[in-house]
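> 3D model of this:
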Amino acid sequence: MEELRQKTRIRILHVTDVHSALHNIVALKTRLETRGERIDLILLSGDNADMEIGARDLSRDAAKIARYEKDMELVIRELESIHSLVVYVPGNHDPITTFDLNASPMTSTSMNLHRKCMRLAGNLCIIGFGGSIPAFKDSKLHWEGFPFETEEDLAKELDPLLQFKPLPSGSNRLDAIEEGDSVILMTHFGPSRTDTTIVYEDISQPILSGSETLRCHLEGDLLQKFAFLNIHGHSHDALGKVQLGNVTISNPGPLREGNYGLYTICKGSKSWRLTSCTYEILD
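So this is what the prediction gives:
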């Protein structure tokens, strides 16, 4: 981590929606090694395990929780064979225990970033938030949200996180935003009304899976000033990149289907910026 904090150019592997497909992590590792691709950091944006959705009683089933926690740990450990530093948020197919602010990380070198901020390098921070809200098709419920049953439920936890008050520059806090910082926001779900969250299984009745709360924050003055990148997953068939003002929104698609993203970010004279963004798929 100390080595990362000294860098002015960072190569990021973005993986999302693994759904316990360990064989694709193995294939990804082989591909990156064959190419000699150097990675500085892995960002894992949720749906690491493959917990069934629709049975909220699962949150009280200790045996099943333990099973999905183990599945999630296996995913993270496999990714650590690519790079030891894995920063993750839980998705709506991950166990409820992983949304606990006091939950221990799955491994000794990984970090659960849900509802947290972390300093990655000089004047570069990342904020994390997991889970999802319901998705709708033709104004009818199409996918359940977890652990958030409504947009209002999500806003109660997301609003305080994204209404941060920057500290004076030089405060040397590793868990807070300072004036002059650049911010990456890693969420499981993406913002509403973007092509990274609108799923066109039926073009006449698209699935709307994004969050209006998140979009409002991304378009607001605070994140327009500090954030330059919002990475997410969740919407499997809506992969791509869009721009909301100063913020790039990126969904590389699910690793369960062989998709992943590679980003390069570089520090300029005043702030960090995204200098390359590529999406690839395993053979």
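
> only C-alpha atoms from now on, for both contacts and neighbour counts.
Will do.

> against the centre of the protein, work out the most remote residue.
Among the C-alpha atoms of the chain, the one farthest from their average position, using Cα atoms, centre = their mean, is that of residue 204, at 29.0 Å.

> tell me the SS of that residue?
When states are read from DSSP: H, G, I helix; E, B strand; the rest coil, the local structure at residue 204 comes out as coil.

> next one: residue 120
strand.

> ok, it - how many residues close by?
22 (other Cα atoms under 10 Å).

> dump the residue contacts of the closest residue to residue 135 other than its chain neighbours.
Of all residues beyond its chain neighbours, the one nearest residue 135 is residue 209 (4.4 Å), with distances taken as Cα to Cα, 6 or more residues apart in numbering. With contacts taken as Cα atoms under 8 Å, 6 or more residues apart in numbering, residue 209 has the following neighbours: 133, 134, 135, 136, 189, 190, 192, 197, 198, 199, 235.

> wait, doesn't the second one sit right on residue 150?
Spelled out, that is residue 134. Yes - between residue 134 and residue 150 there is a contact under Cα atoms under 8 Å: 6.7 Å.

> out of the two, which sits in the busier spot?
Neighbours were counted for residue 134 and for residue 150 using other Cα under 10 Å; residue 134 has more, 20 against 16.

> let me see the contact set for the more buried one.
Applying Cα under 8 Å, 6+ apart, we find residue 134 in contact with 141, 142, 143, 144, 145, 146, 148, 149, 150, 151, 209.

> ranking the residues you listed by neighbours, who comes first?
With neighbours taken as other Cα under 10 Å, the top of the contacts of residue 134 is residue 209, carrying 28 neighbours.

> so which residues of the stretch 51-200 of the chain form strands?
Along the stretch 51-200 of the chain, the segments classed as strands by DSSP state E, counting those that start in this stretch run 86-88, 111-112, 116-121, 124-129, 135-137, 140-143, 182-187, 198-199.

> any chance of JSON lines for those strands, columns distance to residue 4?
Converted to JSON lines, those look like this (distance: least, Cα to Cα, whole Å):
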{"stretch": "strand 86-88", "distance to residue 4": "13"}
{"stretch": "strand 111-112", "distance to residue 4": "15"}
{"stretch": "strand 116-121", "distance to residue 4": "6"}
{"stretch": "strand 124-129", "distance to residue 4": "11"}
{"stretch": "strand 135-137", "distance to residue 4": "37"}
{"stretch": "strand 140-143", "distance to residue 4": "38"}
{"stretch": "strand 182-187", "distance to residue 4": "15"}
{"stretch": "strand 198-199", "distance to residue 4": "35"}
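
> this one as well, want them side by side:
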Amino acid sequence: MQCTFLLVSDIHHNLDNIKNLKAWLIQKDRLKDINFIIASGDLVDADYITPLTTEKDEIEFREVIDGLENIGKPLYYIPGNHDPDSSFLPSAYQGKNENSKVTNFHNKIINLVPGLSMVGFGGSTAGVARNSPEQIIWPAFPRNTESLLAEKLPILLDKVEDEIILVTHIGPSKVGTTDVDKFPLRDPPIESGSSTIRDILEKSTPLSSEDSSQCNIMFNIHGHSHFPFGLSHLGQTFIINPGPLQDGRFAILTLENFNKEKLLIGEVKDFYKCSNRINSWFMVGLEFFVL
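Below you'll find the model as predicted:
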């Protein structure tokens, strides 16, 4: 069994690129392959410094959701630091009508298919100077995001027995997909990732082949950091940043569920034998594109 995901993030109300993305999928004959769309925040460009939702923010937010829904696949999204503060509420916009397949899964668990679930959490921590963490380059939104992650995310994750796709707007600290330095000698270098997410991912991966009790976060999909799109990892957890759709970037991820014994050959056996599951979801395809 396969599941294929269209990964988008950081749209910032670029409606033209949503239309261009659908046209690309149709032209390349890829639309039929997509099972789900995951949008990992910053759908619009609301002011997170004075986070009072305006009518303009709400209208633009609905326009982006409607545009993504028009691609024709089930859409799951979380809010980012540039989305309206109302998008963090349980009553946030879910689509155009009661039959809509649009779900805001901030602070929620989604059971996608047997053995595979998603956990979502939006918002961003502060961007800080890497060598002087007390120097805030841009503030968090909501302001208590790091403490909310530490308090609420472990509770959600502990409820899931399936393998997990963790979807956050920010990624873990100190990995390639959250490094916002376009230039190595930038002063000061900026850390945009979350130390809480990093701690959670480190604890979820086994330290040895004998320790498999917490090996169930298979992927962390995030956005927020526009420049360092791509693939990284912490232990056995793959970390994916599709890049900003605002600039035409997106990714397609394909997972397949099969017996892990098929993979216990060659050098990969030490990587996979830690899993305590007979059948697991594995990444069989990850493609990054620009429109």
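
> helix/strand/coil for the equivalent of residue 248 of the first structure over in the second structure?
Aligned counterpart of residue 248 of the first structure in the second structure: residue 238 (TM-score structural alignment). Three states are possible here, and by three-state DSSP the one that applies to residue 238 of the second structure is strand.

> distance of residue 238 of the second structure from residue 204 of the second structure?
Separation of residue 238 of the second structure from residue 204 of the second structure (Cα to Cα, to the nearest Å): 12 Å.

> for residue 176 of the second structure, same thing?
From residue 176 of the second structure over to residue 204 of the second structure (counting by Cα to Cα), the distance is 19 Å.

> residue 222 of the second structure now?
Applying Cα to Cα, the value for residue 222 of the second structure to residue 204 of the second structure is 17 Å.

> could you do residue 117 of the second structure as well?
From residue 117 of the second structure to residue 204 of the second structure the distance is 15 Å (Cα to Cα).

> list the contacts of the counterpart of residue 97 of the first structure in the second structure.
In the second structure, the position corresponding to residue 97 of the first structure is occupied by residue 86, as judged by TM-score structural alignment. Counting by Cα under 8 Å, 6+ apart, residue 86 of the second structure makes contact with 53, 92.

> give the contact list for residue 212 of the first structure.
The neighbours of residue 212 of the first structure, taking Cα under 8 Å, 6+ apart as the test, are 151, 191, 192, 193.

> at 6 Å instead, please
Residues touching residue 212 of the first structure, when contacts are defined by Cα atoms under 6 Å, 6 or more residues apart in numbering, comprise residue 192.

> what's the counterpart of it in the second structure?
Alignment note: residue 212 of the first structure maps to residue 195 in the second structure; criterion TM-score structural alignment.

> what about the aligned partner of residue 30 of the first structure in the second structure, how many residues nearby?
With TM-score structural alignment as the matching criterion, the partner of residue 30 of the first structure in the second structure is residue 23. As a burial measure, the neighbour count of residue 23 of the second structure was computed by other Cα under 10 Å and equals 15.

> where's residue 23 of the second structure, which helix or strand?
Following DSSP states H and E, one finds residue 23 of the second structure within helix 15-27.

> coming back round to it: what's the separation between the residue farthest from the centre of the first structure and residue 131 of the first structure?
Using Cα to Cα, residue 204 of the first structure is found at 27 Å from residue 131 of the first structure.

> and for residue 86 of the first structure?
18 Å.

> kindly report the same for residue 75 of the first structure.
17 Å.

> quick one: which of the two has more around it?
Under the neighbour definition other Cα under 10 Å, residue 75 of the first structure and residue 131 were set side by side, and residue 131 has more, 26 against 22.

> residue in the second structure paired with that one?
Taking TM-score structural alignment, residue 131 of the first structure has residue 123 as its aligned residue in the second structure.

> isn't its match up against residue 83?
No - assessed by Cα atoms under 6 Å, residue 123 of the second structure is found out of contact with residue 83, at 8.7 Å.

> list the residues that contact both of those two?
By Cα under 6 Å, 6+ apart, no residue touches both residue 123 of the second structure and residue 83.

> would you map the helices across the stretch 51-200 of the second structure?
Taking DSSP state H, counting those that start in this stretch as the criterion, the stretch 51-200 of the second structure carries its helices at 55-69, 145-158, 195-204.

> dump the ones you listed to TSV, plus distance to residue 45 of the second structure.
Compiled in TSV, those are given as follows (distance: least, Cα to Cα, whole Å):
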stretch	distance to residue 45 of the second structure
helix 55-69	8
helix 145-158	19
helix 195-204	24
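
> select, out of those helices, the one closest to residue 105 of the second structure.
Residue 105 of the second structure lies closest, by Cα to Cα, to one member of the helices of the stretch 51-200 of the second structure: helix 145-158, at 11.7 Å.

> now the closest one against helix 195-204, angle please.
30 degrees (axes from the mean of the first three to the mean of the last three Cα atoms, to 10 degrees).

> packing partners for helix 145-158 of the second structure?
For helix 145-158 of the second structure, there is no helix or strand it packs on, judged by 3 or more Cα pairs under 6 Å, 6 or more residues apart in numbering; DSSP states H and E.

> list of residues touching it?
Contacts with helix 145-158 of the second structure, where a contact means Cα under 6 Å, 6+ apart, come from residue 125.

> what angle do that helix and strand 163-168 make?
Helix 145-158 of the second structure and strand 163-168 are oriented at 160 degrees to each other (the same axes, to 10 degrees).
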